[in-house]
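1. Structure here, sequence nowhere to be found:
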């Protein structure tokens, strides 16, 4: 539990990887450059978001495969892959391949539920099986089994000159223990704990009948641990301004102010609520984090970068997080 006398153990960051529709290569290269910068600054982990049919990373596994060839130490994660879009068997092959390429640095984060805008995409995503697709936790269990090396076929052996395996290949030992679940409710936290996953706690959770975000998230984290869960990482949006220009500070403050009206409310049929973004000097941000009762429950974080900033803004923010905010929280670069 990070307090002033107990240092933050692991520091990471999360990026959405936005790109221009007319020049998508530049945005993807920028994302890779940000990950490389993160390793140079000593961050423990870099995470990429997942966006389908938007102008963000639609294939995080492919992007992280590229990142494995430009980095050597930093952990690489997805936050999160919505399994409603995936065949767990095929995804298990992709994840294992990237984990092998990375030397065991991949941290896949996943979630379940029907794809967003389901009625708009189901006819192309599952044209023949949309009405019978199972979007429950069973989809995660299948992925865990496949990644863990369970049998997936009834045949193995030699056929002609080809050798067949009855489990996913390549098999990457240790990958199963590095799978995370993006949980925002007590139900999902308990399930993830019982099934031996790690927990990604973000800045969006289900209210569970309360508008106190920090206390609700703290209860969620505690429930996860009470049910046998593993590691917990928190992902709030923090924007340090220590080395920012006056123009950058004005931009950052306007960004936070523009999202402030969603704090302290619930949205949608599942009563989701958002935590406020934190902008200021690293010393100011640290004080607010130490007062956050959910932050007090974790010893690793993956701070989320704002969605729509320029590459030079991310360079400044990451540099301040690594050189100013991290040390304020007791963290030392890898």
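-> Good, I have the coordinates. Computed from a predicted model, the values in this text were never measured in an experiment. Numbering: from 1, shown residues only.

2. C-alpha only now, for contacts and for neighbours.
-> Will do.

3. residue boundaries of the helices in this protein?
-> Per DSSP state H, the chain carries helices over the ranges 24-41, 60-68, 88-102, 118-125, 138-148, 186-194, 213-226, 246-259, 282-290, 311-320, 326-328.

4. and of those helices, who's closest to residue 271?
-> Closest approach to residue 271 among the helices of the chain is made by helix 213-226 (11.9 Å; CA to CA).

5. What are the buried residues along that closest one?
-> Under the neighbour-count criterion of 16 or more other CA atoms under 10 Å, helix 213-226 has 213-214, 216-225 buried.

6. Among those residues, which one lies nearest to residue 89?
-> For the buried residues of helix 213-226, the nearest to residue 89 is residue 224 (26.6 Å; CA to CA).

7. just to revisit the earlier point, list just the one of the helices of the chain that sits closest to residue 239.
-> Residue 239 sits nearest to helix 311-320 of all the helices of the chain, at 6.3 Å, using CA to CA.

8. and that closest one, which residues are buried?
-> Buried residues in helix 311-320 (16+ other CA under 10 Å): 313-314, 316-320.

9. next up, a second structure to put side by side with the first:
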């Protein structure tokens, strides 16, 4: 394992795509503009969270399809799509379609488990099959098989005037290698590695063998790579809330610091029955942030990040944060903007 930080190779950002329920178009348009800005600034990737029955993007596949037509280079991902809400066959079709439209830039991230608010939503989501639905890793395996081109039907050929395929169409050959698993437990990290996926580790992990966030995250990265066929070369992206303030106004800095302070108490001990540990939000100048990140045990072993944008900030705040990330923080971490056309 490296004793010094790896230079940052890929810089990405993550947004929830918050919107006003009375004017949802404005929020979705803001998200698309932020993705366009990310490409102009040289970011390698832009990621969308997935929210259902909330005021965040509920259909990343639709928003990313729009983004493919407004960008040409930046990679587009989901972090993450909860598969409990999805039919793997239909999702495989949607993702392959968006990947084709993007020219091979889609990076789908998934997770498993029952949908949030399961007891309240199951009668609407699965009115006849709620008790039979499988929310285990097998749901990911089904999706992977379909994306990789394994048969979805026992029939192919011509029937009347129509031609049928036995696998998902369109088929995008490179998509399977760009599939990510978003995991917060040691078992998830191992499972993702065993199944040849890439691994997204975020600002939320389970306190299983430790109550030190960085130590837990590091153990997940190492477990994933130990189980992955590519070993230390297996791709891991770290997601933390990181807010550079280099060009922020005094009022913006004050708001950012207040935001982080309000969320800090939850980082001091495991939260809830699942014993979830939260990382503190990082706020400061790029010089300060780079020093903190380069001393972070987990960050020292990765070379890709997808820094999360805070949920409740304004469009102008995101412009300032992304601009500082690309022009100051990224270079301080050894990253170079992607200017490929």
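-> Okay, I see it. Predicted model, so just to flag it, every value in this text is computed and none were measured.

10. What would you report as the TM-score here?
-> Overlay of the two chains. TM-score (TM-score structural alignment, normalised by the length of the first structure): 0.98; 334 aligned residues with a CA RMSD of 1.1 Å.

11. before we move on, the earlier item: just so I know, which of the helices of the first structure lies nearest residue 301 of the first structure?
-> Of all those, the one in closest proximity to residue 301 of the first structure, counting by CA to CA, is helix 326-328 (10.3 Å).

12. just to revisit the earlier point, make CSV from the buried residues of helix 311-320 of the first structure and add distance to residue 151 of the first structure to it.
-> CSV is the format used below for the buried residues of helix 311-320 of the first structure (distance: CA to CA, whole Å):
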residue, distance to residue 151 of the first structure
313, 47
314, 44
316, 48
317, 45
318, 43
319, 45
320, 47
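
13. need the helices of the first structure in a markdown table with distance to residue 235 of the first structure, can you?
-> Output for the helices of the first structure, formatted as a markdown table (distance: least, CA to CA, whole Å):
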| stretch | distance to residue 235 of the first structure |
| --- | --- |
| helix 24-41 | 16 |
| helix 60-68 | 18 |
| helix 88-102 | 22 |
| helix 118-125 | 26 |
| helix 138-148 | 22 |
| helix 186-194 | 15 |
| helix 213-226 | 11 |
| helix 246-259 | 16 |
| helix 282-290 | 12 |
| helix 311-320 | 14 |
| helix 326-328 | 14 |
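
14. Tell me which of those helices lies nearest to residue 176 of the first structure.
-> Nearest of the helices of the first structure (CA to CA): helix 138-148, 5.4 Å.

15. what helices or strands is the closest one leaning on?
-> Applying 3 or more CA pairs under 8 Å, 6 or more residues apart in numbering; DSSP states H and E, we find helix 138-148 of the first structure packed against helix 88-102.

16. neighbouring contacts of the helix it packs on?
-> Residues from elsewhere that reach helix 88-102 of the first structure (CA atoms under 8 Å, 6 or more residues apart in numbering): 61, 64-65, 68-69, 72, 105-106, 108, 139-140, 142-143, 146-147, 168-172, 175.

17. repeat that for 6 Å
-> 65, 68, 106, 143, 147, 170, 172 (CA atoms under 6 Å, 6 or more residues apart in numbering).

18. Could you do stretch 211-221 of the first structure as well?
-> With CA under 6 Å, 6+ apart, stretch 211-221 of the first structure has contacts from 186, 264, 293-294.
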